[in-house]
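1. Based on what follows, work out the 3D shape:
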Amino acid sequence: MIQSVRRFATGAAVLLAGLAVPAAFAQASTWTIDPAHSGVEFSIKHLGVSTVRGSFSGVTGTVVWDDKNVGASHVEAVIDAKTVNTGQEKRDEHLKSPDFFDVNQYPTLTFKSTSVKRNGDGKLQIVGDLKLGGQTKPVTLDVDGPAAPQKGMGGKLVSGFSAVGTIKRSDFNFGQKYGAPTLGDEVRFTIDLEVAKQ
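-> Predicted structure coming up:
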């Protein structure tokens, strides 16, 4: 009987340990975005009949994560506009011109969160200010994460987030020489971040 009770207690302890918040997230912690394993992908309609896709690399920034008080979490990210890539060199050069990103005047896009909360489905919703081409507007991101921390190269703990959202070019006065039907107003995007604990 005593042995059965001990086995039950041991099993319960193991189960509770598995359900516990990972130690890396048990308190507020700061994580650095890894630009080598992070990026942004986007898509936009062309002439209303096809979808053009592209990406940005060179994402940097920090994530402050507080699992006990998610609302105290914070994200800041910087995207290198010069890394825009749609697979067509001439189109990419045009996107870097003053008609669109104007990378000489605005070399980066920035995002700073203003609120972080959990949705009913357990996912995160992050609202923040996106600065694009000199215009700053609020955007909403639906986020999966954080992923359970793993040991990366060098022994550092790493985790990850994946976010999706939509912006309207008209909100940012972006590329207005090319309105509908040449280019759609909505730009959909996915952000994938790998972060390392500081």
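
2. rest of the way, CA atoms for contacts and neighbours
-> OK.

3. Going by residue numbers, what spans are strands in the chain?
-> 29-33, 39-46, 50-56, 59-65, 74-80, 108-118, 124-132, 135-144, 150-151, 157-168, 186-197 (DSSP state E).

4. In TSV: those strands, plus distance to residue 14 and mean neighbour count.
-> TSV is the format used below for those (distance: least, CA to CA, whole Å; neighbours: other CA atoms under 10 Å):
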stretch	distance to residue 14	mean neighbour count
strand 29-33	25	19
strand 39-46	37	18
strand 50-56	43	15
strand 59-65	26	20
strand 74-80	32	19
strand 108-118	27	19
strand 124-132	28	20
strand 135-144	27	17
strand 150-151	20	12
strand 157-168	22	18
strand 186-197	26	19
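
5. Now the second one, please; I'll put the structures next to each other:
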Amino acid sequence: MTMPALTDLTGTYALDPAHTRIGFVARHAMITKVRGSFGEFDGTLQLDGADPSKSRVAVTIKTESIDTGNEQRDVHLRTNDFLDAPAYPRITFTSTGAEQLDDSRFRLSGDLTIKDTSKPISIDFEFTGTAQDPFGNQRVGFEGEVAISRKEYGMTWNAALEGGGVLVGDRVVLEFDVSAIKQS
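-> Sure, this is the predicted structure:
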């Protein structure tokens, strides 16, 4: 695929929730991975193709929209043991900087806030392309991920396993498959 000139991508974009996935992966019982995602979120991208370092991103996730495919687990994840959705209804990310690494890779730095705890993170993204959809919308796509420590965001609940180890791993990988639509 031939990548378009970055200057052609300059503009304001809105995340398309129907075609974007904000997900996560965490270890369970030290032997398997649990995957999940958030179903409700919104976000904007201000892309500056002439100077990618001036690009900005803001994303807000509705905490209670967590979905791992298991309602009992989801209810537990919404409690104070983990996300405390009633007290902290939003998870936010606000970028503080952007850097172009090569023709298709970018590093986005910013503040991730979970349970009113903000920590700086950097997420490497791959530009997956741009397309005009059948409805005339200009779209851009990016994929990225970053690992965080859930304990750093106040999610310390765990249970010891009989043979050693713990029920829930501390490392959580956040995954982003983004489709965003250019705004007029």
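
6. TM-score of the superposed pair?
-> The TM-score (TM-score structural alignment, normalised by the length of the second structure) is 0.88; 177 aligned residues with a CA RMSD of 1.9 Å.

7. do you know which of the strands of the first structure lies nearest residue 19 of the first structure?
-> strand 150-151 (16.5 Å; CA to CA).

8. The counterpart of residue 73 of the second structure in the first structure and residue 24 of the first structure, how far apart?
-> Matched to the first structure by TM-score structural alignment, residue 73 of the second structure sits across from residue 91. Distance, residue 91 of the first structure to residue 24 of the first structure, using CA to CA, to the nearest Å: 43 Å.

9. Who has more neighbours out of these two?
-> Neighbour totals were compared for residue 91 of the first structure and residue 24, and residue 24 leads with 17 against 13 (other CA atoms under 10 Å).

10. What is the equivalent residue in the second structure for the more buried one?
-> Match for residue 24 of the first structure (TM-score structural alignment): residue 8.

11. Let me have the strands of the first structure in a markdown table, extended by distance to residue 15 of the first structure.
-> Formatted as a markdown table, those follow (distance: least, CA to CA, whole Å):
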| stretch | distance to residue 15 of the first structure |
| --- | --- |
| strand 29-33 | 25 |
| strand 39-46 | 36 |
| strand 50-56 | 42 |
| strand 59-65 | 25 |
| strand 74-80 | 31 |
| strand 108-118 | 25 |
| strand 124-132 | 26 |
| strand 135-144 | 24 |
| strand 150-151 | 20 |
| strand 157-168 | 23 |
| strand 186-197 | 26 |
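
12. Tell me the counterpart of residue 105 of the first structure in the second structure.
-> That one, residue 105 of the first structure, aligns with residue 87 by TM-score structural alignment.

13. Now do the same contact list for the residue nearest to that match when sequence neighbours are not counted.
-> Among residues not flanking residue 87 of the second structure along the chain, residue 115 sits closest, at 7.9 Å (CA to CA, 6 or more residues apart in numbering). Each residue near residue 115 of the second structure by CA atoms under 8 Å, 6 or more residues apart in numbering is listed here: 83, 84, 87, 88, 91, 153, 154.
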